[in-house]
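>>> Fold the following.
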Amino acid sequence: MQDRTASDHGHWAQALIQGRHSTSPRRLCAPGPDAAQQQLILAAAAAGPDHGRILPWRLIEVPLAQRARLGAAFAAALLERDPQASAEQLAQAADKAQRAPWLLLALLRLNAAGAEIPQIPDHERLLSAGAALQNMLLQASALGLGSSLTSGQALQSAPLRRLFGLADDEMALCFVNIGHVVQPRAVRERPAVDAYFSRLAAPTPS
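Have a look, this model is predicted:
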């Protein structure tokens, strides 16, 4: 019975992992996850690996009431990059803040410059954040929700850093977009295992 349960769990996990795919914010619609679902998704993030238990990442929700401020930061970031941006382009940049029903910004805390005590390397911090984000996406998928991670040049802009009050040692990684799927898309083909897997060969006799 125990072996059967383990097998069932394995098949369920495989179906969940292989069935997860990204859904563009344009294809997400309200309602977003309810309060209980949000807590499940947020709690899933904490199950990721975290060397040293330093919690090198954090998440900031952008409520609907604050989306206009985020849109203004997107537009300002575009204007910084391209002072000749048209009114239409600025409006399109601002509109990106309105798409996802539930929107979060993921931040990574980097090593403090000149720290005397050795700290967890930045690449391990990034891996921890990536694992946390993947857990969130899988939990959203398990709840029947669509999700995606989005980035862009605005993430590293001064207007966005000011809006979210980022510390000097923090970097904006991506936005997490979650909602119901209004327009499914074809699932992309996964790469074959042989494309990314190999074994360390035994040394050749000299």
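>>> Please count neighbours and contacts with C-alpha atoms only from this point.
Noted.
>>> Flag every buried residue along stretch 82-96.
90, 93-96 (16 or more other CA atoms under 10 Å).
>>> what distance separates the start and the end of it?
Start to finish, the residues bounding stretch 82-96 are 17 Å apart (CA to CA, to the nearest Å).
>>> how about the longest helix anywhere in the chain: buried residues?
If you go by DSSP state H, the chain has its longest helix at helix 122-142. By neighbour count on 16+ other CA under 10 Å, the buried set for helix 122-142 is 125-142.
>>> ok so, going back, closest to residue 17 out of the buried residues of stretch 82-96?
When the buried residues of stretch 82-96 are compared for distance to residue 17 (CA to CA), residue 96 wins out at 27.8 Å.
>>> Against residue 83, how distant is the closest one?
19 Å.
>>> ditto for residue 37
In terms of CA to CA, residue 37 sits 42 Å off from residue 83.
>>> what do you get for residue 192?
44 Å.
>>> Let me have the buried residues of stretch 82-96 in CSV, extended by secondary structure and distance to residue 61.
Below are the buried residues of stretch 82-96 laid out as CSV (DSSP: H, G, I helix; E, B strand; the rest coil; distance: CA to CA, whole Å):
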residue, secondary structure, distance to residue 61
90, helix, 23
93, helix, 19
94, helix, 17
95, helix, 17
96, helix, 15
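>>> For the longest strand along the chain, name the packing helices and strands.
Across the chain, the longest stretch assigned as strand under DSSP state E is strand 170-181. Contacts defined by 3 or more CA pairs under 8 Å, 6 or more residues apart in numbering; DSSP states H and E place strand 170-181 against strand 28-29, strand 102-109, strand 146-150.
>>> tell me the contacts of residue 46?
By CA atoms under 8 Å, 6 or more residues apart in numbering, the contact list for residue 46 reads residue 132.
>>> The residue lying closest to residue 94 once chain neighbours are set aside and residue 77, how far apart?
Of all residues not flanking residue 94 in the chain, residue 71 sits nearest, at 3.8 Å (CA to CA, 6 or more residues apart in numbering). Note on residue 71: its distance to residue 77, by CA to CA, is 10 Å.
>>> Could you also give me the structure for this next sequence, so I can compare it with the first?
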Amino acid sequence: MTDAHDAPALAELCDALIHSRQHIGPKRLVAPGPDEATLRVLLAAAAAAPDHQQLRPWRFHVLGPQARARLGEAFAQALRERDPVATESQLADARDKALRGPVLLLAVADLRADEPGVAEAERLVSLGAAIQNLLLAAQARGWGSGLTSGRAMRSTALRQAFGLRDGEHAVCCITLGTVSRAKAARLRPTVDEIARWDP
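Modelled structure (predicted):
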């Protein structure tokens, strides 16, 4: 539990992390990236996310060079499935997406557990909280981060590349690294735009 004397400083730090974090595209994230020891700290932060019934309804794949090559090929196959006349240049660009940024993680939601008290939506919320914990822990250590997704996440090729079973879903990729070029912070909604005060 936080000591009352430390609370204001911690609140200020928390607010600074939340409001300064922004999406950095993979092309803008360069080496170096966090090492394994740091990644373990970031993943431990993810593990602190809310998890009703302790189902652990998600996991993260930390992708090394071979796994990134598999992901790239899955991206290319997914494009070929959507567009049979995709050019070699387009397929090469799809493969290249898996190679951008120094560190890449794949976030997978596990919705298989038969637990009627924990709806699928709640499990996905848990994954979102885990990802946000990881992003804020990375931000606190000076690392940039970005999330990417798309139709390829739902492709048969990607599922096969990472052995996903029925009820498991690839949700997004998380890229971590050093920010080479930041963009202007996006305009965020006001409190009154996202909150309704019900009497």
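>>> What does the superposition give as a TM-score?
In this superposition the chains share a TM-score of 0.94, using TM-score structural alignment, normalised by the length of the second structure; 197 aligned residues with a CA RMSD of 1.3 Å.
>>> quick revisit: confirm for me that the residue nearest to residue 94 of the first structure is in contact with residue 95.
Yes: assessed by CA atoms under 8 Å, residue 71 of the first structure is found in contact with residue 95 at 6.2 Å.
>>> mean per-residue distance, the one helix or strand residue 15 of the second structure maps to to the first structure?
Assigned by DSSP states H and E, residue 15 of the second structure belongs to helix 7-20. Following the fit onto the first structure, the mean deviation recorded for helix 7-20 of the second structure is 0.8 Å by mean CA distance after the TM-score superposition for the first structure.
>>> what does that helix correspond to over in the first structure?
Counting by TM-score structural alignment, helix 7-20 of the second structure pairs with residues 6-19 of the first structure.
>>> Which of the helices and strands packed on strand 170-181 of the first structure sits closest to residue 59 of the first structure?
So among those, strand 102-109 is nearest, using CA to CA, at 4.7 Å.
>>> Show the secondary-structure elements that the closest one is packed against.
Identification of packing neighbours for strand 102-109 of the first structure by 3+ CA pairs under 8 Å, 6+ apart yields strand 57-61, helix 122-142, strand 170-181.
>>> List the buried residues of the shortest one.
Applying a neighbour-count criterion of 16+ other CA under 10 Å, one finds 57-59 buried in strand 57-61 of the first structure.
>>> List just the nearest of those to residue 50 of the first structure.
Using CA to CA, residue 57 comes nearest to residue 50 of the first structure of the buried residues of strand 57-61 of the first structure, at 9.7 Å.
>>> Look up how far residue 38 of the first structure lies from the closest one.
As for residue 57 of the first structure, its distance to residue 38 of the first structure is 18 Å (criterion: CA to CA).
>>> before we move on, what about residue 22 of the first structure?
18 Å.
>>> Now for the most centrally placed residue in the second structure: which residues touch it?
Most central in the second structure under CA atoms, centre = their mean is residue 174, positioned 3.8 Å from the mean C-alpha point. Residues counted as contacts of residue 174 of the second structure (CA under 8 Å, 6+ apart) are 104-107, 145-148.
>>> I only care about those that end up buried; give me the ChimeraX line for that.
Buried members of the contacts of residue 174 of the second structure, defined by 16+ other CA under 10 Å, are picked up in ChimeraX with:
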select :104,105,106,107,145,146,147
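>>> would you list the contacts of residue 174 of the second structure in TSV and tack on distance to residue 170 of the second structure?
Below are the contacts of residue 174 of the second structure laid out as TSV (distance: CA to CA, whole Å):
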residue	distance to residue 170 of the second structure
104	14
105	11
106	7
107	6
145	18
146	16
147	13
148	11
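>>> re the thing from before, aligned to the residue nearest to the centre of the second structure, what sits in the first structure?
Checking TM-score structural alignment: residue 174 of the second structure goes with residue 176.
>>> follow-up on the earlier one: so which other helices or strands are in contact with the helix holding residue 15 of the second structure?
By 3+ CA pairs under 8 Å, 6+ apart, helix 7-20 of the second structure packs against helix 120-140.
>>> and the helix it packs on, which stretch of the first structure?
Counting by TM-score structural alignment, helix 120-140 of the second structure lines up with residues 122-142 of the first structure.
>>> Mind reading off the mean deviation between the matching stretch and the second structure?
After superposition onto the second structure, the average distance of stretch 122-142 of the first structure to its aligned residues comes to 0.4 Å, using mean CA distance after the TM-score superposition for the first structure.
>>> Can you get me the centre-to-centre distance for that stretch and its chain?
Chain-centre distance of stretch 122-142 of the first structure: 7 Å, with CA atoms, centre = their mean, to the nearest Å.
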